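[1] below is the sequence, then the predicted model.
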Amino acid sequence: MTKNSQTGPALAPPAMPNAATAEDRQGKAILMICASALIFAAQDGISRYLGTAYPPTFIIMLRYWFFVAFVLVLCARAPGGIRAAMRTRRPVTQIFRGVLLALEVVVTVEAFVRLGLINTHAVFACYPLLISALSGPILGEKVGWRRWVAVGVGFAGILVVLKPGSGVFTAEAALPFLAAGMFALYGLLTRLVARDDGAMVSFFWTAVGGAAAMTVIGIGDWQPIARADLPWLLILCFCGAVGHMLLIKAYEFAEASALQPFSYTQLVWVSIFGVVIFGETLAPNVAIGAAIVVGAGLFTWWRSRLREKAARG
């Protein structure tokens, strides 16, 4: 982006937004985050349904084809167009994180099919704790003892959910934890590339890298889609586009750290869909364990907010 030269009188500085305007923008951002959480929960439910009838790799490949088309349209309308979105100083890392996210979606959908929505999300909710734990070795950030305690408490919550040693724990129960680890690594790599690349560049490579990987993996699983399932597939793709659009708009209105707690509302919606639509059971240990994991995640968010305020002085 280039600056326009001014030959006339200097422009007056823009007026600073007042407190009421800032609160209004943050209120809109919170509503958008909550709406995106509902849409992504619906997307998870549809993925669970279609994943029982078709190979998950095939369904996710179709999702990514729609997603990459959506991202290309966004990039084309952005300043500099698609060429600007393609320019990255970290091509290997960008491609890797795009592929990693696509594989994480495959693992998550497989967990939906094998374990259900509720059990999967109860464990997957630990990903903010994994980001905290891994931010030291990957990003070089200092991880204090309070954050390590929160991580330990969160993992205790996962054990409550999974109940190892009770005969319920199986190898399949590791799927949502693996997905959470992959998503946490994706989040950390996103923060890493943000030091050199803009948000639209990362968005472009997320879509392109993921679509390329899923085409290689899923094209061999191609099969006809039943006419009755076509509307659900279209809704699935539409949910992804609308959900990401709401996220983009929300982060334009407010800081990501201020919005993070509201993303946990997805767990509430997923639990409702799991019980009402799929006949899943919200076991007491799952509810208690999920509450522990979410509580630990909220504590780490609160600590990060305190550090940000202290850094700003």
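    The structure has been received and is ready for your questions. These figures come from a predicted structure and were not determined experimentally. Residues are numbered from 1 along each chain as shown.
[2] hey, let's count contacts and neighbours off CA atoms from now on
    Will do.
[3] setting aside sequence neighbours, what's the nearest residue to R25?
    In this structure, R25 finds its nearest non-sequential neighbour in F253, 5.4 Å apart by Cα to Cα, 6 or more residues apart in numbering.
[4] got another one to weigh against that:
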Amino acid sequence: MTPMTQDRTLTAAAMVMVYAMVIGFTDNFVRVIAAEGGLWQFHATRSVMAWGVLLVLMRPFRLRLRPVNLRAVVARSAIHGVAMLIYFGALAFLPVAQVAAGLFTAPIFVLLISRFAYGHPIGPVRIAAVAVGFVGVVLVLGPEAMGAASIAAVLPVLAGALYALGNIATREWCPEESAETLLGGFFAALGILGVIGMLLFSLVPQDAVEGAAGFVERGPVLASSRFYFWTFVQAAGSLLGVGMMIKAYQLADASRVSVFEYVILPASALWGWLLWGEHLTPVAAFGMLLIAAAGTMIALRARQQG
């Protein structure tokens, strides 16, 4: 690895850390949003807000929102959008821990796709790092994450595979695109899917239960200012966090960057403790140490190969 590649890997790792801290904070307030609104209205509203911010910042920050390769941007945006919908949709009938564990199989799929579809060498260190990180994820989420295996349980893993493919597409399909172009495409895809969901649930309304349990099946509602405030916080945080993640995947190889994504779990747990007083079990704390070790293995390897 050349010094420039080494620096890019470490810079990408720093960007993932920013992403994890920002998203870990904002995602802790999804419970507040879900108590009142629905998944589809949330995605549609957040996308409108995110695009509003992008348009306001476009001129002063000289943002480039026009795609170089429209087809590639649309394909990548659709893949990531569907991945997130499957992820949130699975929450309707599976435990949160199991869904999250399925999504965090993404780094494994990144390695497999990078190796067998694009012929990228992955090396034993990155394979070991993914394995260590995934064991850490399972320990953090608890034994229930791997239980209740069924056809439905495959859905979060499918979300992880699509999420991995979208991350690879960032570098392989969209190398000339700006981070803000890909960010805009991501929110456009989720916004369109959100509007489609709102229309469907308006035409065929469901008896959604009260509170966060009815998040997925709830159609459009007359929401309060609290819903819109925290949705805007989500939009602003996602613009910063996801933008950092996109840039990280543009700077370094996807199979390296994907391992650092495991840090989102410790970041979310930290914010959960600070905001809600939630505590970790000793086993979960050990799992977080394994997650940190996985990222450290990649960072040290980058230095040794520099």
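    Nice, thanks for sending it over. Nothing here was measured: the structure is a model prediction, and the numbers come from that model.
[5] re the thing from before, go ahead and confirm the residue nearest to R25 of structure 1 touches T21.
    No: the criterion here is Cα atoms under 8 Å, and F253 of structure 1 misses it with T21 at 10.6 Å.
[6] what about F61 of structure 2, which SS state?
    Secondary structure, DSSP: H, G, I helix; E, B strand; the rest coil: F61 of structure 2 is coil.
[7] now do it against V53 of structure 2, distance only.
    Separation of F61 of structure 2 from V53 of structure 2 (Cα to Cα, to the nearest Å): 12 Å.
[8] neighbour count winner among the two?
    The residue with more neighbours, out of F61 of structure 2 and V53, is V53; 15 against 9, by other Cα atoms under 10 Å.
[9] more neighbours: F253 and T21 of structure 1, which one.
    More crowded of F253 of structure 1 and T21, by other Cα under 10 Å: F253, with 18 against 11.
[10] give the contact list for the more buried one.
    R25, Q26, K28, A29 (Cα atoms under 8 Å, 6 or more residues apart in numbering).
[11] would you list the residues you listed in TSV and tack on secondary structure, distance to F112 of structure 1 and neighbour count?
    Listed next are the contacts of F253 of structure 1 as TSV, based on DSSP: H, G, I helix; E, B strand; the rest coil; distance: Cα to Cα, whole Å; neighbours: other Cα atoms under 10 Å:
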residue	secondary structure	distance to F112 of structure 1	neighbour count
R25	helix	35	16
Q26	helix	33	20
K28	helix	31	16
A29	helix	29	25
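[12] nearest to G297 of structure 1, of these?
    Of all those, A29 has the smallest distance to G297 of structure 1: 20.3 Å, by Cα to Cα.
[13] pretty sure the closest one is touching S257, no?
    No: under the criterion of Cα under 8 Å, A29 of structure 1 makes no contact with S257, lying 11.9 Å away.
[14] quick one: the helices in the stretch 201-306 of structure 2?
    225-251, 254-260, 264-276, 282-304 (DSSP state H, counting those that start in this stretch).
[15] next, format those as JSON lines and append mean neighbour count and distance to F109 of structure 2.
    Formatted as JSON lines, the helices of the stretch 201-306 of structure 2 follow (neighbours: other Cα atoms under 10 Å; distance: least, Cα to Cα, whole Å):
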{"stretch": "helix 225-251", "mean neighbour count": "21", "distance to F109 of structure 2": "15"}
{"stretch": "helix 254-260", "mean neighbour count": "28", "distance to F109 of structure 2": "9"}
{"stretch": "helix 264-276", "mean neighbour count": "18", "distance to F109 of structure 2": "18"}
{"stretch": "helix 282-304", "mean neighbour count": "19", "distance to F109 of structure 2": "16"}
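[16] looking at those helices, spot the one closest to A106 of structure 2.
    Of all the helices of the stretch 201-306 of structure 2, helix 254-260 comes closest under Cα to Cα, at 7.6 Å.
[17] got a list of contacts for the closest one?
    9, 12-13, 16-17, 106-107, 110-111, 114, 122, 126, 129-130, 133, 167-168, 171, 248-249, 294-295, 298.
[18] which among these end up buried?
    Neighbour-count burial (16 or more other Cα atoms under 10 Å) applied to those gives 9, 12-13, 16-17, 106-107, 110-111, 114, 126, 129-130, 133, 167-168, 171, 248-249, 294-295, 298.
[19] what does G81 of structure 2 align to in structure 1?
    Matched by TM-score structural alignment, G81 of structure 2 corresponds to A102 in structure 1.
[20] surely G287 of structure 2 touches L139?
    Yes: the criterion here is Cα under 8 Å, and G287 of structure 2 meets it with L139 at 4.9 Å.
[21] next, V123 of structure 1: secondary structure please.
    At V123 of structure 1, secondary structure determined by three-state DSSP is helix.
[22] does A148 of structure 2 count as helix, strand or coil?
    A148 of structure 2 - assigned by three-state DSSP - is coil.
[23] my bad, R97 of structure 1
    R97 of structure 1 - assigned by three-state DSSP - is helix.
[24] the nearest residue to it once chain neighbours are set aside sits in which helix or strand?
    Counting by Cα to Cα, 6+ apart, Y186 is the residue found nearest to R97 of structure 1 once chain neighbours are left out, at 5.5 Å. Taking DSSP states H and E as the criterion, Y186 of structure 1 maps to helix 174-193.
[25] ok, average deviation of that helix from structure 2?
    Its matched residues in structure 2 lie on average 2.6 Å from helix 174-193 of structure 1 after superposition (mean Cα distance after the TM-score superposition for structure 1).
[26] please, which helix or strand holds the closest residue to E261 of structure 2 other than its chain neighbours?
    Nearest residue to E261 of structure 2, sequence neighbours excluded (Cα to Cα, 6+ apart): V16, at 6.6 Å. Using DSSP H and E, V16 of structure 2 falls within helix 3-27.
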